[in-house]
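Asker: Need coordinates for the below:
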Amino acid sequence: MVAGEDDDVLDPVHSDGGGGSGVGISDYISDLPDECLAIVFQSLCPADRNQCSLVCRRWFYVEGQSRQRLSLNAKLDLLPVIPSLFDRFDSVTKLALKCDRRSVSIRDEALVIISERCPNLTRLKLRACRELTDAGMEAFAKNCKGLKKLSCGSCTFGSKGMNAVLDNCAALEELSVKRLRGIAETAVADPIGPGVAAASLKTICLKELYNGQCFGSLILGAKNLKTLK
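Answerer: Modelled structure (predicted):
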């Protein structure tokens, strides 16, 4: 029998699964604009976002384009995949780069590429990125001048790299430094700061530093400082 125009036809996609009239059920989620779907994703925890990105190609795309916070394992082998990563996550403003102490971390080249792909970064966290040098930090600072928060621990760049950030990132509000290996215990470290960032800095946290007194110029120049730890 061939169904005519007035016959009920079962739609396997929108069917309610029952008999009778076969009234379809609207797929309201598919009707949501990408902007609304992105707002939904932003209310989820990272694990749930990751699961949602696997539902379909559209969700994969929207989830990536709307993600603003990203944490990466910053081992040396991250370099080849950085372009494809930030093709997908091109709206990142808060980035964490963490390497375990037994592995070789990313080097300057990787940090420079990231800074070129993420010029709107406002927060950067570096952990055990021991292969980064003053040159890499200087290039990063010139590309990400809107940085508002920098937290670094167990890194090996020194005064020049820190001064590059303070000289280029005029919006910097929070600075946290722990075990900055580039400031050697016996060396005469160059003064750090104040730089253009001194006017905007509100919080400075310094922990387990050799020659921590080199931050004296920064502290004295930060006239709007509210918290010093």
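Asker: C-alpha only now, for contacts and for neighbours.
Answerer: OK.
Asker: Toward the C-terminus, what is the element adjacent to the one helix or strand Leu97 maps to?
Answerer: Under the criterion of DSSP states H and E, Leu97 resides in strand 94-98. As assigned by DSSP H and E, the chain's next helix or strand after strand 94-98 is helix 108-117.
Asker: Between strand 94-98 and that next one, find me the angle.
Answerer: With axes from the mean of the first three to the mean of the last three CA atoms, to 10 degrees defining the directions, helix 108-117 sits at 170 degrees from strand 94-98.
Asker: Another for comparison:
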Amino acid sequence: MQAIAWARIAFGVPLCFVPALVLGTMFWFAGSNLFGHWGDWTWYFWITAIVTIPLLFRLEVRTNGDYLGNVARDPGPSVPGGEMLAVAAHLGLGTLAGVGATTLANPRMAASGVTEIFLAGPRMVLNGKRHFDQLRVLKNVRLDRVSQLLSQLMASSQAKSLGELCHKGESRVDLIPVLCWLKLYGWIGVSGHSDKVILFSESRDKLKAA
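Answerer: As a prediction, the model looks like this:
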């Protein structure tokens, strides 16, 4: 399991520099044209990297790996009448003008696809780190409690709350290593607010066949 975490980090770190490569080159080209001479590309690259990498990591942490979902739920302010402008541009001026009008209508939504690509590196690195954190938590997990929890979930076809799964004298915190173990190995699903746990149908079938 550690190999998976290391692989994510190893592939993710180089990808973190892709935004700096793309944007830095664009800034270098624009700056060179503006100042009339070709400057040192590496300066543009490293300055862009210093700015973009922390910002992308912060964005990935803040959106909890669901940047596109956040944009879909809250696309941000749009230009009044922007949708009609985009449609009119597509119909009257062609695809390129339509794309430009769509971007002006809602810049955040239009840029979300590129941002999602730029987040690939930070996402892989953070996933690798989370994987290591999970492995540390799971090192001393009680397998007998894992078995008991599976039995509890098998007894119901509905999602169960953490309170329902806790034994007498057991707190929700005590369940975290067990839940992490089951989630890591693909036995259960946990709701977005981490208050409901459900046994996957595939897991249920495996347990019935065992």
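Asker: Superpose the two chains and report the TM-score.
Answerer: After superposition, the two chains reach a TM-score of 0.21 (TM-score structural alignment, normalised by the length of the second structure), with 78 aligned residues with a CA RMSD of 5.8 Å.
Asker: helices or strands next to the strand holding Leu97 of the first structure in the packing?
Answerer: strand 69-73, strand 123-127 (3 or more CA pairs under 8 Å, 6 or more residues apart in numbering; DSSP states H and E).
Asker: That strand versus strand 69-73: what angle between them?
Answerer: Using the same axes, to 10 degrees: strand 94-98 of the first structure against strand 69-73 is 10 degrees.
Asker: winner for burial among the helices and strands packed on strand 94-98 of the first structure?
Answerer: Burial of those is given as mean neighbour count (mean count of other CA atoms under 10 Å); strand 123-127 ranks first at a mean of 19.
Asker: in the longest helix seen in the second structure, what's buried?
Answerer: Secondary structure of the second structure per DSSP state H: the longest helix is helix 41-63. By 16 or more other CA atoms under 10 Å, the buried positions in helix 41-63 of the second structure come out as Tyr44, Phe45, Thr48, Ala49, Thr52, Ile53, Leu56, Phe57, Leu59, Glu60.
Asker: What ranges does the second structure have for its helices?
Answerer: Counting by DSSP H, the helices of the second structure are 2-15, 18-35, 41-63, 67-73, 82-93, 95-105, 107-118, 120-138, 143-154, 162-165, 172-184, 201-209.
Asker: Adding distance to Val190 of the second structure, write these out as JSON lines.
Answerer: What follows is the helices of the second structure, written out as JSON lines (distance: least, CA to CA, whole Å):
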{"stretch": "helix 2-15", "distance to Val190 of the second structure": "21"}
{"stretch": "helix 18-35", "distance to Val190 of the second structure": "33"}
{"stretch": "helix 41-63", "distance to Val190 of the second structure": "18"}
{"stretch": "helix 67-73", "distance to Val190 of the second structure": "18"}
{"stretch": "helix 82-93", "distance to Val190 of the second structure": "37"}
{"stretch": "helix 95-105", "distance to Val190 of the second structure": "36"}
{"stretch": "helix 107-118", "distance to Val190 of the second structure": "24"}
{"stretch": "helix 120-138", "distance to Val190 of the second structure": "15"}
{"stretch": "helix 143-154", "distance to Val190 of the second structure": "12"}
{"stretch": "helix 162-165", "distance to Val190 of the second structure": "10"}
{"stretch": "helix 172-184", "distance to Val190 of the second structure": "8"}
{"stretch": "helix 201-209", "distance to Val190 of the second structure": "14"}
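Asker: Point out the most buried one among those.
Answerer: The most buried one of the helices of the second structure (mean count of other CA under 10 Å) is helix 120-138, showing a mean of 19.
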